[in-house]
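**Q** Predicted model follows, preceded by the sequence.
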Amino acid sequence: MQTIRLEDIPGLRVTVMGLGLNGGGLASARFFAERGAAVTVTDTKDESALAESVAALSEYDIRYVLGRHDEADFSGADLVIKNPAVRPDNPFLRAAKTVETDLSIFLRLCPARIAAVTGSKGKSTTSTALAWMLNAGGVKAFLGGNITVSPLGFLDVARPSDVVVLELSSWQLGDLKGKGALRPCVAAMTRIVPDHLDRYGTMEAYVADKRLIYADQGPTDWTVYDIDDPYGRSFASETRARALAYGSELPAGAYGVTVPEGGPCVARLPGTDDVELVPARLLVPGAHSRRNVAAAAVSAWACGADPRSIASAAATFPGIEHRLEPIRERRGVRWYNDSAATVPEAASAAVEAFEEPVVLITGGTDKQLDFQAARAAYRRAEAVVLLAGTGTDKIRAILDADSIAYRGPFGDIVTAVAEAARLARPGYVAVLSPGCTSFGMFKNEFDRGRSYKEAVAALPD
């Protein structure tokens, strides 16, 4: 489906594959039902697991097939909207005439400019900071995508002068391959590290989907890349767009922003003198957060924001939920929620973000990743508390080899938090930074983060 018009939707037979819990399937079902399509929602989860999402759609005439899929719902549909978590080689999809996603539909209908952000870790912070800076600078911006907000929800109010910031996962990008729907005016990429190898098998296949973010850009667009990352440098060499770097040092003649260990981030940009885009002091902790904010800042400039407003907005950016989120200070111990850290490198960055002694709550389900990337962080942590899971088995092997003491693994977050509270002393930091996925013990990383915050809040004063 190379084109779709709103007037084509009434009477269209639409099957939404994967209602899910995080917004995309729900928004797709609502979008098509509101516009007169005959909508079927199908999901392998049963009604009890999807009760909240089903309740949110109660006002619409939608047919549900839950706990299973029926081939007739795919072969008989004019259009199938798949959830990104559904593998593209799913046999039911082969029976469909046309397969799209909420993003591909949105991109074909949206009149606004698109700023797209991807990477392994840091893409949520970068995309949220970018939208924050644009809105602060008088450029109307919307935020959606992998951040759990489907952009279909704000399609009706987006205007040509606006910017839609889309956080895009590798799965979402893979679903857009060959559709010609994505040509962002700005494509920004955060650091690339191994992730989702349980799905992709190889790093090359994983990165190939990431490269799709700039595949259809042209010479008037901008590609923003991490110059300290070999993958970032390869992206810059491949793109047909103009390049903006961010990193420790800019090569002679290159445009972008430097990200020093201390001090402000100063940009070298076309047609202007060097300008401070990120101040020395930020509300978000950690060198990795500073790098992400710098990527957002140079992207905001590429979208038309004034450098002075960018620096002011960077100084007030509060961060986002589940990413080194400060949640409580108790008995001299500061508690942080970093549940979105689903790779070992992110857990390592969390420990390195603090000068104080760290009690690290970590572990969970494996994605066929190498936990050696967090080995130094495990050594640096003052104490390690483990959550049970297949990834934790790999972590334990490293801890045992290095004679690092640990507590657990614990099968529930409440017990793990209680143990971390027992180990923490005044002046310490306690942080949940799993470095693993959440499946098994939790619905997803957001459920894990909320459960952790509830457990910390329940600790007696």
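**A** Looks like it arrived, so ask away.
**Q** Going by C-alpha atoms from here, please, whenever you check contacts or count neighbours.
**A** Fine.
**Q** From start to finish, how long is stretch 274-290 in a straight line?
**A** End-to-end distance for stretch 274-290, by CA to CA, to the nearest Å: 19 Å.
**Q** what does stretch 16-36 give?
**A** Start to finish, the residues bounding stretch 16-36 are 15 Å apart (CA to CA).
**Q** how near is the closest residue to His196 other than its chain neighbours to Leu66?
**A** Once flanking residues are discounted, His196 sits nearest to Lys367: 5.7 Å by CA to CA, 6 or more residues apart in numbering. According to CA to CA, Lys367 stands 27 Å off from Leu66.
**Q** all helices in the stretch 51-200 of the chain, in order from the N-terminus.
**A** In the stretch 51-200 of the chain, the segments counted as helices under DSSP state H, counting those that start in this stretch are 51-56, 72-75, 102-109, 123-136, 170-176, 197-200.
**Q** take the one below as the second:
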Amino acid sequence: MRYLSEIKNKQITVLGLGVTGLGIVRFLVSQGLTPTVVDSRINPPGIDWLKQNTPTLTTRFGDLDSADLCASDMIIISPGLSLTIPAIAKAINAGVEVIGDVELFARINTKPVVAVTGSNGKSTVVTLAQQVLLAAGYKAALGGNIGTAVLDLLQSDLSNNDVDVYVLELSSFQLDTTTSLQPISATVLNVSEDHLDRYASYQAYIDSKLSIYNNAALVITNADDEATHSKAKSQLSFGANQGDYSLGEYQQQTYFMQANKAFLPVTSLAIVGKHNYLNALAVMALLSPFNISKTQYSTAFSQFNGLAHRCQFVAERAGVKYFNDSKATNVGATIAAIDSLATNGQQLIVIAGGDAKGADLNALTPYLQQHVKALICFGKDAKDLMALTNKSHLTNNMSEAVTLAKQLSEPGNIVLLAPACASIDMYNNYMQRGDDFIQCVMAEQP
């Protein structure tokens, strides 16, 4: 709390409203600070809350150039805003400190942090990690890029002392404004092309992810993905067939292995698929600093049924199974979904499309050729996806896509929504897109 006393007389600007911005404002006000609130939108989300709960705060909505950001001592910025926006870059060049909510959290927090980033699988890993910790008797709080904003978690802990360990999902955008976080363990699960509309190069995106290792006591790398590797002295790895935590055969079953010793059969995990087994291995490596028994792992694994919009089984209609993986917003995630559900032969009908954010889609081609019966495309970059295979079809929206999928499918097939793209061209978020898919599937007559 000493840090909050140090900045009490500083001119602090909260830049960007929405969930994160409101969380920052709530926290600062609760600690007796009075920030200025700035947003480029005239009517940003959260404005009604501000008017009702903090009517005396200075607000500046609209053109950022007129917000006089250079007059601030500190800007606490929402992750959706790029540091290269001219008004923000000008403030940085003028010596204004620009941090994110995770950095503010890191400067105040005194509890252990398990930190997770990566292109795919973050939400599953952090949620499962929290469940394991809870099963082991720890008071574990989950937040960051999933669920609750970190400062809301911190505020609750400061009031009630109800946290033993924080489990944080962190995006590259959040990491770009974070320098003080000191995780007890941290991982980059994997890296595939994403957000290239925001980063100068793919390497810049990778470097952003790798910054999570900077102050970590224990680094966890993916043995199968060189982009996640580190030169840290204290590290462990996980992988399908290699690493400190891996998959292996024991008594004619596939097991989760620790240092080449059988730990638990993969059947102890309620969710299936190779990518989920790798997620479980990552959890085991991340939680190695904690005292967790085999029984506690088994209990948590058996009770974890996965997350909505992440290879979520929707229904079986007329002998065809439908899966919603709307969270597959990049190529790597779509490949993982196809790989997880693929059987012998081309039984998959994949629905994809949206905003590819400048990513190279060509890595999908061999998976489409080997496992996919038809690729149904819609959205902003549909034509780029169609060019990957001669098995592609163009539609205008989700309803048309699901209707066509039903027409093309036969008993034994799987229809998979795995867009490989962001949803922002047609939806508010990937959850809304997934819900639309589910509604269309359930509206179809068997």
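**A** Received the coordinates, thanks. Quick caveat, the model's predicted, so the values are computed rather than measured.
**Q** Ala38 of the first structure is nearest to which of the helices of the stretch 51-200 of the first structure?
**A** If you check each of these against Ala38 of the first structure by CA to CA, helix 72-75 wins as the nearest, at 11.5 Å.
**Q** who touches the aligned residue in the second structure for Ile227 of the first structure in this structure?
**A** Matched across to the second structure, Ile227 of the first structure falls on Ala223, judged by TM-score structural alignment. By CA atoms under 8 Å, 6 or more residues apart in numbering, the contact set of Ala223 of the second structure is 229, 237-239, 242-243.
**Q** For those, which two are the farthest from each other?
**A** Largest separation among those by CA to CA: His229 and Gln242, giving 13.7 Å.
**Q** So for these two, which residue has more residues nearby?
**A** Taking other CA atoms under 10 Å, His229 of the second structure and Gln242 do not tie; His229 has more neighbours (20 against 17).
**Q** right, and that one touches Val219 too?
**A** No. In this structure His229 of the second structure lies outside contact range of Val219 using CA atoms under 8 Å: 9.2 Å.
**Q** Stretch 125-142 of the first structure: which residues count as buried?
**A** By neighbour count with 16 or more other CA atoms under 10 Å, stretch 125-142 of the first structure contains the buried residues 125-137, 139-142.
**Q** sorry, that was for stretch 153-170 of the second structure
**A** 153-155, 157, 163-170.
**Q** since we're on Asp461 of the first structure, how many residues are nearby?
**A** Around Asp461 of the first structure there are 7 residues (other CA under 10 Å).
**Q** excluding its backbone neighbours, what's nearest it?
**A** Arg330 (6.6 Å).
**Q** likewise Val191 of the second structure?
**A** Leaving out its chain neighbours, the residue that sits closest to Val191 of the second structure by CA to CA, 6+ apart is Ser119, at 5.1 Å.
**Q** got the contact list for the one you found?
**A** Going by CA under 8 Å, 6+ apart, Ser119 of the second structure touches 189-194, 330, 332-333.
**Q** out of those, which ones does the first structure keep as well?
**A** Contacts from the contacts of Ser119 of the second structure that recur in the first structure, judged by both residues aligned by TM-score structural alignment, their matches' CA atoms under 8 Å, are 189-194.
**Q** want to throw those residues into TSV with distance to Ala387 of the second structure?
**A** TSV is the format used below for these (distance: CA to CA, whole Å):
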residue	distance to Ala387 of the second structure
Leu189	30
Asn190	26
Val191	24
Ser192	20
Glu193	19
Asp194	20
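**Q** So which of the residues you listed belong to strands?
**A** Nothing among these maps onto strands, per DSSP state E.
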